[in-house]
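>>> Quick one: sequence and predicted model below, then my questions.
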Amino acid sequence: MLVLGVESSCDETGLALYDTTDGLLAHALHSQIAMHRAYGGVVPELASRDHIRRVVPLLNEVLQRAGRTRADIDAIAYTRGPGLAGALLVGASFANALGYALRVPMIGVHHLEGHLLSPLLASDPPAFPFVALLVSGGHTQLMRVDGVGQYTLLGETLDDAAGEAFDKTAKLLGLDYPGGPAVSRLAEFGIEGAYELPRPMLHSGNLDFSFAGLKTAVLTQVRKLGNVCEQDRANLARAFVDAAVDVLAGKALAALKQTRLKRLGVAGGVGANTQLRARLNHDAQRRGLKVYYPELAFCTDNGAMIAFAGAMRLQADPEQVQDGYGFGITPRWDLEDIRIPAPVAG
């Protein structure tokens, strides 16, 4: 079965072709970072208009790369939510119009499920069950993943997501959008221990997160310093990254201990952070655990994860095929709402 995936939940247009026999055949992505940088963040209306311009050329690109035609497509998966309403509508309307023209089945995919399953696209994928640390611009969650559609929330952020804290810290330090990668790069030049920032909820006794206080601590320090020199900026970036990584790694390892699992899958844009990966790899090796990551290209939003998640869902529960081509979107959507009932033994 050849599945076309369409991702348009925010500021990246991604399309991909995934074959359930041959794996990922081709993927293409257009990022809007350059366009939104002038505004310091994503402008929803501009994002939606750009998706409209990009989606058809990207479809032609992935078909050409894969050596396939539109007639070869057996099913279409698209991001139904969560995300920006206008951006989601572009991908959903395009996917359903194409599905109607080709008379192929459709399935709306949860954006976070795409991220959760993205480590399975790697050459060395984790086996079920595993704990997933989902760290992106808008979400920070720990999930137990027992199979496709079998997700149990273990903990989540009570305020800012880790990615939001990275972006807000970047603004405080005068760094360009997107802030996360810029903070991480600057932190490499910082002196360890030059500033001490809090590790919110690290010892809370549960698996929830909080990053608003960490961001506020950076703000307080910036105000104390007044005119921040380049080395102070690097030191603050280092202190922030060290604190965020301590919390993320500490909670992830606590989740593995609580569930008695030995496999951790890391997904989402912050999952590409080099400091976080180094810390998780180090701690996992000491404890006899293993960490799995998607390829860097699949950490941020992309069509491959949507095509893959749609293909896995259609295989796990073929009855999920959309009824007709009258589509809807779900800008706010709880991941646990898409749970597939576990098969009954015997």
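Here it is on my side, so go on.

>>> switch to C-alpha atoms for all contacts and neighbour counts from now on
Fine.

>>> which residues touch V291?
Contacts for V291 were tallied using C-alpha atoms under 8 Å, 6 or more residues apart in numbering; they are R263, L264, G265, V266, L280, N281, A284.

>>> The fifth one falls within a helix, correct?
Looking back up the chat, that one is L280. Yes: under DSSP: H, G, I helix; E, B strand; the rest coil, L280 sits within a helix.

>>> for comparison:
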Amino acid sequence: GLSGALQVGLAGAKGIAYALGVPLYGVHHLAGHVAADPLEHGPLPDPCMVLIVSGGHTSLLLVRDLARDPIAHLGDTLDDAAGECFDKVARVFGLPYPGGPAIDRAAREGDPRAVPFPRPLPGSYDFSFSGLKTAAARWAESHTGRELPVHDGAASLQEAVADVLTRKAVAACREHGVGTLVVVGGVAANSRVRSLAEERCRAAGIALRVPPLRLCTDNGAM
């Protein structure tokens, strides 16, 4: 998050803890996203693969005991995260903020095969959505002076993001012999990410856990 907001929150928490004489525990934001899933589905299996997809983070984590063992980062965001890509492209497409839900809604009436958007970093577990964002912006610019087929653009962008996320997550499960994939974060609310993850996990014999929508975005339950 933004450093100013985080400093205000931390200072407030310290003040409350001091005034009440209670301990203050620091919780890593990414670990908080992971911890949202057990609130709905019970304890995490050891081990499990976790795909965090949010506005600022896209990470692939190998998780054992969330409280006691270090989290192994298999892949992380190198530039724009998936949620950031949705937000920026939505603005270019003339869709409202936040961009993720707007892209999801617009995509329902579009053709996901209409625009051949790239699939970034196919040979790595890291994530990069800056090039995809640029490709979508250039595609929109190519329609200057005529109507932009927003629904097709949204559907094609969403398909590219969901394809990259789920393909890498399932591949990581197979490589590391992990039988459960957990998908968390704001973009885990995206309908195509959820449906494609379910489809590919079923085909690979992998159990899929995705929190309900109310636990996908940043929230106090984390």
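Sure thing, it's come through. Fair warning: this is a prediction, and the values are worked out from it, not measured in the lab.

>>> rewinding a little: please narrow the contacts of V291 of structure 1 to those residing in strands.
Judged by DSSP state E, strands contain the following of these: R263, L264, G265, V266.

>>> which position in structure 2 aligns with the third one?
Following TM-score structural alignment, the counterpart assigned to G265 of structure 1 within structure 2 is V182.

>>> So that match is in contact with V50, correct?
Yes: V182 of structure 2 lies in contact with V50 (C-alpha atoms under 8 Å); the separation is 4.6 Å.

>>> re the thing from before, kindly write the ChimeraX command that selects the buried subset of the ones in strands among the contacts of V291 of structure 1.
The buried residues among those can be selected in ChimeraX (16 or more other C-alpha atoms under 10 Å) with this line:
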select :263,264,265,266
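
>>> hmm, back to that, turn the contacts of V291 of structure 1 into JSON lines, including distance to A254 of structure 1.
Listed next are the contacts of V291 of structure 1 as JSON lines, based on distance: C-alpha to C-alpha, whole Å:
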{"residue": "R263", "distance to A254 of structure 1": "12"}
{"residue": "L264", "distance to A254 of structure 1": "11"}
{"residue": "G265", "distance to A254 of structure 1": "14"}
{"residue": "V266", "distance to A254 of structure 1": "15"}
{"residue": "L280", "distance to A254 of structure 1": "12"}
{"residue": "N281", "distance to A254 of structure 1": "15"}
{"residue": "A284", "distance to A254 of structure 1": "12"}
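
>>> now, the most widely separated pair of those?
V266 and A284 (12.6 Å; C-alpha to C-alpha).

>>> which residue numbers in structure 2 go with stretch 96-103 of structure 1?
Under TM-score structural alignment, stretch 96-103 of structure 1 corresponds to residues 14-21 of structure 2.

>>> same check, this time on stretch 44-58 of structure 1
Under TM-score structural alignment, there's no match for stretch 44-58 of structure 1.

>>> residues of that stretch that come out buried?
Quick answer for stretch 44-58 of structure 1 (16+ other C-alpha under 10 Å): P44, A47, S48, D50, H51, I52, R54, V55, L58.

>>> coming back round to it: ok, of the ones in strands among the contacts of V291 of structure 1, which one's closest to F166 of structure 1?
V266 (17.3 Å).

>>> before we move on, which element is the residue lying closest to the closest one once chain neighbours are set aside in?
Nearest residue to V266 of structure 1, sequence neighbours excluded (C-alpha to C-alpha, 6 or more residues apart in numbering): L133, at 4.8 Å. Using DSSP states H and E, L133 of structure 1 falls within strand 130-135.

>>> and E12 of structure 1, what is it in contact with?
Residues near E12 of structure 1 by C-alpha under 8 Å, 6+ apart: L29, H30, S31, Q32, H51, D301, N302.

>>> just those now: which is nearest G288 of structure 1?
Ranked by distance to G288 of structure 1 (C-alpha to C-alpha), the contacts of E12 of structure 1 are led by D301 at 30.7 Å.

>>> Strands along structure 2, start to end?
48-53, 58-63, 72-75, 180-184, 207-209.

>>> With distance to D104 of structure 2 added, can I get those strands in CSV?
Converted to CSV, these look like this (distance: least, C-alpha to C-alpha, whole Å):
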stretch, distance to D104 of structure 2
strand 48-53, 15
strand 58-63, 18
strand 72-75, 25
strand 180-184, 17
strand 207-209, 21
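
>>> I'd like to know how far the nearest residue to M305 of structure 1 once chain neighbours are set aside sits from N302 of structure 1.
Distances taken as C-alpha to C-alpha, 6+ apart put G114 closest to M305 of structure 1, at 4.8 Å, once the chain neighbours are dropped. Distance from G114 of structure 1 to N302 of structure 1, counting by C-alpha to C-alpha, to the nearest Å: 9 Å.
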